[in-house]
Every structure is written in structure tokens, then in C-alpha cells.
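Visitor: Just a sequence and a predicted model for now, questions to come.
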Amino acid sequence: MYEIQAKAASLVNLSQVRCITGFDAIRAAYPDYLTDESRLTATFFDYLFFPKNEGELAAALRDLNERRIPVTIAGARTGLVGGSVPPAGALISLELFNQIEAIRFDPHLDEWQVSAQAGVSLLELEKFLASRQIPGLDNAPESVQAELARFKLDPADYFYPPDPTETTASLGGTVATNASGARTYRYGPTRAWIRGIRVFLANGEYLDIPRGKYFASPSGIFTIFSATGKSCSFNIPAYSLPSTKNAAGFFTAPQMDLIDLFIGSEGVLGAITRMEVALLERQNKIAMIQFLDSDDQAMQLTQALRSDSRLALDYLEFYSENTLQLLRDLQNKPGFPAGIPPIPPDARSALFFEMDYDPDADELVLGALEETISSCGADLANSWAATDEREMDSFKRLRHLVPETINSIIAERKRQYPGIHKLGTDLAVPDQFLPEMWDFYKSKCEAGHFEWVAFGHIGNNHIHVNILPRDMQELKSGLELFENFARRAVELGGSVSAEHGIGKLKQKFFHLMYTPAQIEQMRAVKHAVDPNGILNSGVLL
């Protein structure tokens, strides 16, 4: 079925919606809403809305659409590309859409699914799965309460596989950006775990889109009927997506599921207000940090681990030689994670990974791991291992300490150069080009005499190369180099944004990846769904 019927939300008077009017008032009382984690800052917009339900959201959207006022949708504002920073017009915050609404078991998919509003954070979802308590369900239908009671009796532990680094991120934001993280290596990005969404269009009407119901026609068409009987039809884009982790541009595929058009579209097609997410049963794990002789050996071992069918790693992360040195410099300073032994002085690189582990049955798995590591000239004895949550969390804390340290270094340099900022890649390439892309990164950074480190999702060929400019001239040179990095990734069939999206800050890279004709295909979809072009102006397109 390629036709879908939009629905009208309950009528609410616009005067009921909490709204702060005037930029001076917004800036004085709500300065946090002028920016997000990208540190891009709004210079002017007129309205800040805080709808507390879908009727109020619909009222605000209808009014703004009729007046053709640009509107930016914001969640937790944890994005790194300025997507929730308004260039003008209005900002609508969905932070009050913060209710976990239900949990149900789907017998056809043999999985538990959580229904939640867009403002629920990843951390709040995690807390619910641990406590199995949902505040505010006293008046919920009996069927909802019965399913919750059934979930409480299930002896297994469950988790939500997507794991973007920032646990305060809202579910709605992660769906809008198809967010990913370390565990994307095994479980895929957010898209793979979304079973349904509700999305509000620019005119205030909404679509309920379950996965598996609405598919593009054989000729690539979707049709949306409005609540008043009008229809709009559009063709899905005809380009091919890279065969790697990717968060740049609209998803497209022959006879694709409509839900996937909205997931990852960065809010330019609609505001996602609720979603159904799938859970997975938690298994015992072992986390390891394998120390190595060189970054080249890390590339070799990455390829060996990926090709060994006996090993099922949840994630596969990388510490370059200069990243390990950065961590060594921190070891005797306050804030270094407790319980972490000294990093071996002769370690010149490392891989950090996690996999299923049953101590009573996994001798064969550990034997396979040792064999694979030895085949690359490394020694399993030169590793750290953790099986309890406390130790595993300290390993993850070590990983997160890297970007935190980089940010603190840059913050100090801003005292002398206020306009300076770090430069970090978000590129990914197909598996076979990992060594080539790494050589390109390393040779160019060394030739430019930059201060730099590299870490991140090597399992997906998605290494975060971070340059720490020491002055404004190095910032300028680094920006030029990063454009060369993006060009090279595209030449190798990769993505200019593997996980952060395009937002407002990566437009130049976006145009390296897509031709003008392909971008025009995306614009045609946008125009069909949002003919006045009000939603998330300046984002992606």
C-alpha cells in the first residue's frame, strides 16, 4: 500500500499554548534554547513554544504554516550539527512530550516493544527497563496495565540496542537523525529498532506509520491524503546510498517502507511525536581492551575480527597511538576513572570491544579470539578484560574521557582565540577501504604538523579524527584538510556523515556527496510534504 491517510488532531485554541514572544525575552529568560551541543548560536527568532500535548503542537504548526513562519523542532538539543538552532521564526520544544505510554509483547516478532513520546530520553528509557515502573499510568486502559504487569513478571533483562553516546538525547531526536553509536556495529542504527512512529506534518495533521504497512509503489511513488481530502504524490529519490554507516540525506530504496523516509530526515518532513521501539534480551558480556604495537596492526586486526564468523562483537572501537598518549598524560590527574590500571608504556594502539560471554561455555569463543589476535602478531595477554558492570563501565568511561579531554583543551585555547574550535571527522567508508582511508588521514595530519588524535567506531570504518588547532591559522588549514578528507571518503564510496547528520553545519560536505540533481529529488519530496517549506529551515537542504 503506497497511499496513506493523514488525520486531524484535536482542536486546541492557540492561546492555550505556552509561548514566549520576542527575541529579547527569549534570550533573557531561556538562553539555553539559543544553542545546542554544536555551539552554533541563534541570533534572532520570534517565538518559543512549549506545547504539552499533540493538540497544542497541531495548533502551533497550523498557525505558523498559515503565516509561513519558519519553525525549528527541538528535543534535548544534544545534536552536533546545529539542527535545533533556529535561524529565524519559531522554535517548538517537544521536551514536555516526556511520557512512556505503554509496553506490549508482539508475538509475531517475538519481542517486547515500548511506546514512548518524543521527549523521553534514552536514560529515562533505560531507567524504566531497570525499574519496570511507569509513573502516570494510573488511568491507563486495562490492556496497557496488564501488559506492564506481564513485563514485570518476565525474568529476563532487556535493553534498547541503539546507544548514541549522549544518554540525555531524546528518543524523538534519535529517530529524526537515525542516531547510532558503538553498538551500531552489531545491531544497526536506530532505524533497525523502530516499529512505528507518529509524525506531525507542517499543516498540523499527522500520520501514524507502523513498520511494514506502507510501501512505495513499483514506480517509486507515495501518496498522502489530507484530512480534508486533498492529496499529494511524490517520487522517492532514485540515488543509491553508500554501503556503509550513513546519516546523510533521505533514505531511499526500491519499494521502501514509508517509515524509513521520515527516520533520519532531520525533521524537515515532519515532527515525530511518538514511537514504538523494540527491545532485545540482555546477555552476559565480556569487554576487552587489546593493546597493540601500532595503528597499522589495529587496522589489520579490525579486518580479521570482522571476518571471523565465530566472533560476534557488539562493538569494535579504536584508540590511536596519539590517543593513548593523551590518556597516559591524564592518568595522574583528577577525574581519571577509578580502577583503571596504568596504560602499558609500550602500547602504541588499542582496540576496545565487547561480546557475548558465558564463562561456563565459552572456552571455544575465547580460543577463537586468541587465535585471531595471534594471527595478526598480537598477544591476548596484552589486554584488559572485564565481565562485571562496574569494570565494564570504567572501560566505557575511559572511552568517553577522550572527547571530554579534547573539549577541555579547546576550551582553554578559546581564552586566547575565542573563535577556535575542534575539528572532528564523521566520515565512513566501505570495509575494504579502511586501511587506505586511515593512511590518508594519518599522512595528511602528520604532513600538516597538526596536533591530532583518532578514536571511535573502527568496526564501521568510522574513525573520529580530531584536530586540536593551536591558533586561527591552524583552524583555517584544518578546515581545508577536512574538506579533502570528505572528498576522499566520497571517492571511496563512503558517507560525509556516518552518525551526526548534516544539520546546518555540514552543507558543504553534503554537496560533495550528492549531485545537484539528487539534491533536487530530495527537495521535491520536501516540497510535496511541506509545500510552504517551514519545517527545520536551513537543515539538510
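Guide: Sure, I can see it.
Visitor: switch to C-alpha atoms for all contacts and neighbour counts from now on
Guide: Fine.
Visitor: Now do the same contact list for the spatially closest residue to residue 431 that is not a sequence neighbour.
Guide: Closest residue to residue 431 apart from its sequence neighbours, by CA to CA, 6 or more residues apart in numbering: residue 461 at 6.4 Å. Residues counted as contacts of residue 461 (CA atoms under 8 Å, 6 or more residues apart in numbering) are 428, 429, 430, 431, 434.
Visitor: Correct me if wrong: the last one contacts residue 299.
Guide: Yes - between residue 434 and residue 299 there is a contact under CA atoms under 8 Å: 7.3 Å.
Visitor: Structure two is appended below for comparative analysis:
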Amino acid sequence: MSIIQPFTSDYDEFLRDESRSVGTASCIAFTESESDVAAIMRELHGRGTSITIQGSRTGLAAGAVPQDGCILNLSRMNRYLGMRRDAEGRFFLRVQPGLTLMELNAALRTRTIPSEGWDAESLDVRQAFLDAPLQTFPTDPTETSASIGGMAACNASGARSYRFGAMRGHVNAVRLVLADGDVVSVARGEVVAHNGLLTLATEGGRTVQAQIPSYAMPHAKCASGYYAAEGMDAIDAIVGSDGTLGAITELELELMEASQSVWDVACFLPDEQCSLDFVAQARRVEHVTSIEYIDDAALDVLRDRATGDVPLPPDGPCCCVSIEIGADDDEEAMDSLEALMEALEKAGGDADATWVASTVAEREGQRAFRHAVPESVNRIIDERRREHPRITKLGSDMSVPFDRLPEAVALYRSTLSRERLQAATWGHIGDAHLHVNILPRDMDEYARGKALFAEWAHEITAMGGAVSAEHGVGKLKRDFLEIMYGKDAIREMARFKLAFDPKAQLGRGNFFSETLLDLLKD
């Protein structure tokens, strides 16, 4: 009996994700195993039905929002499948894609990873894991309810990507169910591109051969389209593919030893230029794992709209640079803190006004402070939507090489001033990756804000940057992808997809227009 169900209003929540976009669907299926996924794919492949793959639906680019067809929701696939250890002592954990980051972090922190159904080798490794120093998974998008599969689909990153990189570098193996129900299983190092081609064998006995797109990846934090490079690993193509190549049904994650001393340091500076000067110095300090930013406009919103017991910034104009230190012990952490305070004073900040959090409770307070900023901004938008229901916050996700950061900031400020738009900025300044959030007051400002994002996409691309640094492309940034790579490159990307999904059934609307895919597949 098929587990595919006709779509009814009972499932309306699955038509949307955190982008606030809303789609349509004719059917929906919830899976618990890879065999479920393969069976559904085979059935829908025969019908020619389009398929939108979902996890926790926390994405901001509408990648999980369906464009008719069937929703394939993997959130019930949340089991831990096994563990191994390599010759260097590193631990690798196999999980299903529906496991959330919050669940994973809690299980690692408390050493309570469920092991039901594990083989003897995995159980032996689990015992070694219990006896070893505490392990962690370093990828940390702000939304911890994100699913591991969704994080892989968009190559998620977050604050600690400054030190540890994005999701792609921490995925060691995947199992991918293709549109026809066949399966590709690949581990890092097993399949690499040769002469511009990726060649993968399926478990059904056929071969998938895909031409790598010829564009050059930017030297900046990037989640913009398929990863492409000569000699690249097949894993790197699958991670970041936004549900357009297949459904990830299993991932092997590389763990790492957790820092023993983790301190959060909130530094307040008089203006943005001082903040940029400080960040340049802070990047030279040892044991820094993240460098985050909140501008003066965002802090003003926080002062005005924060609720509860959220710590508030000092009075008067200021910006905040928030830094995490991850060290082997408190002595190392203190050395890093002293170096940061020296750099802060040189940049015009006040070490005496700095917040230092070295305990779990103190760090939670600083985390609440940072999270209260977007929450306060959302309250403004919710109020404005009462009069203008179609407006939303417009949040950018662009990055540049670090040496172009001052130029990018100047671009944002000059154009926002020109258009007289209200904005609040925060984000991963250590990676030259800022989220500029435009707060439209009406539909005219909303339209001008969207036009401004397109202008920024052209300028950021010219600086060697990326139009999407961590949220993926989905449907909302599809036009930006063409700005970044050009029409010919988009066609190359589409042909790469069609090598995996010849009927163009998967992730319709993500990366490509349906018109282009229909043209090329015919």
C-alpha cells in the first residue's frame, strides 16, 4: 500500500518554510526509511510527478516550498545509524536526514546517542566515544531546529564557520536516492571528477555521468549553486544541491573534540568603521571560533522592542562585535581575551564596557542578547503587516572576500541612504558575510528593497563574492544565481542536474526556471 496521501488542508503547514513563501501540492508522503523513499520515488517517477523534498522547513530561500506535485517529507527519518573511528582516532557518526541539530547537539553533549539496532563494530566504537574527550559537531546555523539533511542540502554554516567552515567539509559520506528510486552511496575520496566529469555507479547497476559546470567558485563563503571544480569530490556536488539531485537518506558526519574553555565576548565600539578596524585585528587572535556583528540600527531596535530579561547594550550610539573563544583551557582563553582587549582599545572601543561570559549561564545570556535582535526586528514587521499584509522583512545573504568587506559595507550604506530605506544589519562579519535586513514600511519600499537586492547582487559578484553565503538558493534567489554565474553557466548547471534527474522531477523551481529545464530535457 502506498504511503502517498492526497493533499488536504490538514497538511497546509507543509506548504511553507521560514521564508514565508507558500506553495501548492497535490499529494504528500512522510517516510521513515530509505526503502520508503525509494518506493515513493519509483512510483512518482512512473507518473512523472514532480517532488519537493523537505526536512524541518527552516530554510529562508523557499527550497522546501512545493510547486505543485508531491511533498516528500523526511522529518520522521531521525535515527542514529552507527559509528566508526578511523586510524587517526576521529569519530564518524551515521544519521538519518530528519535528525535535528538540536537533537544531535544534546546527544553529543550528554553522551546519550541511542544505539538501538547498531552492529557490534558500531557498539564498540560507541563505548570508545563514551570514554573519549567530549565530541561536537561544529556546524551551527542559528536555527537549531534545522534538520541535518536540510543543512546538507543548502550547505549551511553559521557563526563558527569562521573557524571550522561550512557543512560541506564535515560530511564524509552520503546515500542519495535518485528520482527513479535507484541509490547512489558514496564516501569522501571514493569518487572525484576527472576531465570535468563525475562518474558514479548506482546500486541498481547503472552509471550516472555528469559534466562539471565550468564556472570558477568565488573565494568567499558560498552556498550559491552546485560546487564545481576540477578534481572535486562527489560529496561536494551533493552537499548544497538544494534537493535537485536526489533525496539524501543517510549522512556520515565527522565529529571533532570539543573545546574545554568556551568564552563569549561582546565588544562595543563607537561606530561601524571602528568595528571594521577591530574585526581585522581580531581575525589575527588565536582560538577565535566566531566573529559576529550587530550594527547601531539593530541595537536601537533591540532597545526599543526587546521583551523579557534580555541584556541591553550600553546607552548611546554603538555597534557590537561578538566573539567566541574556544580554547583547550582557561589560560589559553585568557591569553586570547587579553589580545582581543588590546585590539579593541586600539580600534577605539572600551575594554571596561565589554561583556565576558565564561560560564554556561553567562553564555546563554549573551546568546539571548544576539537572538533578541532579529526577534525585535520581526516585531516591527509584524506590526507593519497589519496595514500592509504583503510586506516581509527583506534579508540579504551575500558575502565577499574579506579584503573587499569595507567596499561592500560602503555599498550597502550608500544605496540604503539613497533609497531612504530603514535597515538593521547583523551577521558573520569574520567571514565578510553580513545579513542586511531591510524593514519596508509599505509596498513601495518593499519593491524598492527587492530592486536594491538585485543591484547588490551585481556589485557583490563584481567584488568576487557570492549571492548566497549560507541560506542556499532555493526559489527566491534563482535570478541572483544567473547574475552571479551568467546564462551559459546556468545551462551547464541544469545539464548537470539532468544527468541525475532526467525528467527534472526533483526540486522544481530550485536553481532553475521550469522553462529552462523543460527545454533542455527535451
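Guide: Structure received. These numbers come from a predicted model, not from an experiment.
Visitor: Please pull up the equivalent of the residue nearest to residue 431 of the first structure in the second structure.
Guide: Aligned counterpart of residue 461 of the first structure in the second structure: residue 432 (TM-score structural alignment).
Visitor: Residue 424 of the second structure versus its match, what's the distance?
Guide: Counting by CA to CA, to the nearest Å, the gap from residue 432 of the second structure to residue 424 of the second structure is 16 Å.
Visitor: just residue 450 of the second structure next, same as before
Guide: Taken as CA to CA, the span from residue 450 of the second structure to residue 424 of the second structure is 15 Å.
Visitor: Between these two, point out the one with more neighbours.
Guide: Per other CA atoms under 10 Å, whichever of residue 450 of the second structure and residue 424 has more neighbours is residue 424, with 21 against 15.
Visitor: Doesn't that one belong to a helix?
Guide: No - counting by DSSP: H, G, I helix; E, B strand; the rest coil, residue 424 of the second structure is not found in a helix; it is strand.
Visitor: surely it meets residue 434?
Guide: No - look at residue 424 of the second structure against residue 434 with CA under 8 Å: they stay out of range, at 10.4 Å.
Visitor: how about residue 210 of the second structure, what's its match in the first structure?
Guide: Here residue 210 of the second structure is matched to residue 234 in the first structure, going by TM-score structural alignment.
Visitor: buried set for the strand or helix carrying that match?
Guide: According to DSSP states H and E, residue 234 of the first structure maps onto strand 231-235. The neighbour-count check on strand 231-235 of the first structure (16 or more other CA atoms under 10 Å) flags 234, 235 as buried.
Visitor: swap in stretch 363-375 of the first structure?
Guide: 365, 366, 368, 369, 372, 373.
Visitor: can you pull the contacts of the residue nearest to residue 211 of the second structure when sequence neighbours are not counted?
Guide: In this structure, residue 211 of the second structure finds its nearest non-sequential neighbour in residue 197, 4.6 Å apart by CA to CA, 6+ apart. For residue 197 of the second structure, the contacting residues are 209, 210, 211, 212, by CA under 8 Å, 6+ apart.
Visitor: do residue 302 of the first structure as well
Guide: So residue 302 of the first structure contacts 316, 458, 459 (CA under 8 Å, 6+ apart).
Visitor: measure residue 204 of the first structure to residue 226 of the first structure for me?
Guide: Distance, residue 204 of the first structure to residue 226 of the first structure, using CA to CA: 10 Å.
Visitor: Kindly report the same for residue 297 of the first structure.
Guide: For residue 297 of the first structure, the distance to residue 226 of the first structure - CA to CA - is 57 Å.
Visitor: Could you list every helix and strand in contact with the strand holding residue 234 of the first structure?
Guide: With contacts taken as 3 or more CA pairs under 8 Å, 6 or more residues apart in numbering; DSSP states H and E, strand 231-235 of the first structure sits against strand 221-225, helix 516-529.
Visitor: now these in CSV, with distance to residue 358 of the first structure?
Guide: Formatted as CSV, these follow (distance: least, CA to CA, whole Å):
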stretch, distance to residue 358 of the first structure
strand 221-225, 47
helix 516-529, 47
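Visitor: Tell me which of these lies nearest to residue 169 of the first structure.
Guide: The closest of these to residue 169 of the first structure is helix 516-529. By CA to CA, the value is 25.4 Å.
Visitor: chain center to the closest one: distance?
Guide: 23 Å (CA atoms, centre = their mean, to the nearest Å).
Visitor: now that helix: which residue numbers in the second structure?
Guide: Going by TM-score structural alignment, helix 516-529 of the first structure sits over residues 487-500 in the second structure.
Visitor: How about the contacts made by residue 496 of the second structure?
Guide: 210, 211, 212, 213.
Visitor: Please repeat the previous calculation with a cut-off of 6 Å.
Guide: Residue 496 of the second structure sits next to 210, 211 when contact means CA atoms under 6 Å, 6 or more residues apart in numbering.
Visitor: What strand or helix carries the equivalent of residue 370 of the second structure over in the first structure?
Guide: In the first structure, residue 370 of the second structure lines up with residue 399, judged by TM-score structural alignment. Per DSSP H and E: residue 399 of the first structure is located in helix 389-413.
Visitor: mean shift of that helix relative to the second structure?
Guide: Mean deviation of helix 389-413 of the first structure relative to the second structure after superposition (mean CA distance after the TM-score superposition for the first structure): 1.2 Å.
Visitor: Sort out which residues of that helix are buried, please.
Guide: Neighbour counts over helix 389-413 of the first structure (16+ other CA under 10 Å) mark 391-392, 394-395, 398-399, 401-403, 406, 409-411, 413 as buried.
Visitor: Packing partners of the helix or strand following it?
Guide: Following helix 389-413 of the first structure in sequence order, the next helix or strand is strand 423-424 (DSSP H and E). Judged by 3 or more CA pairs under 6 Å, 6 or more residues apart in numbering; DSSP states H and E, the packing partners of strand 423-424 of the first structure are strand 462-467.
Visitor: re the thing from before, ok, residue 204 and residue 226 of the first structure, which is more surrounded?
Guide: residue 204 (25 against 18).
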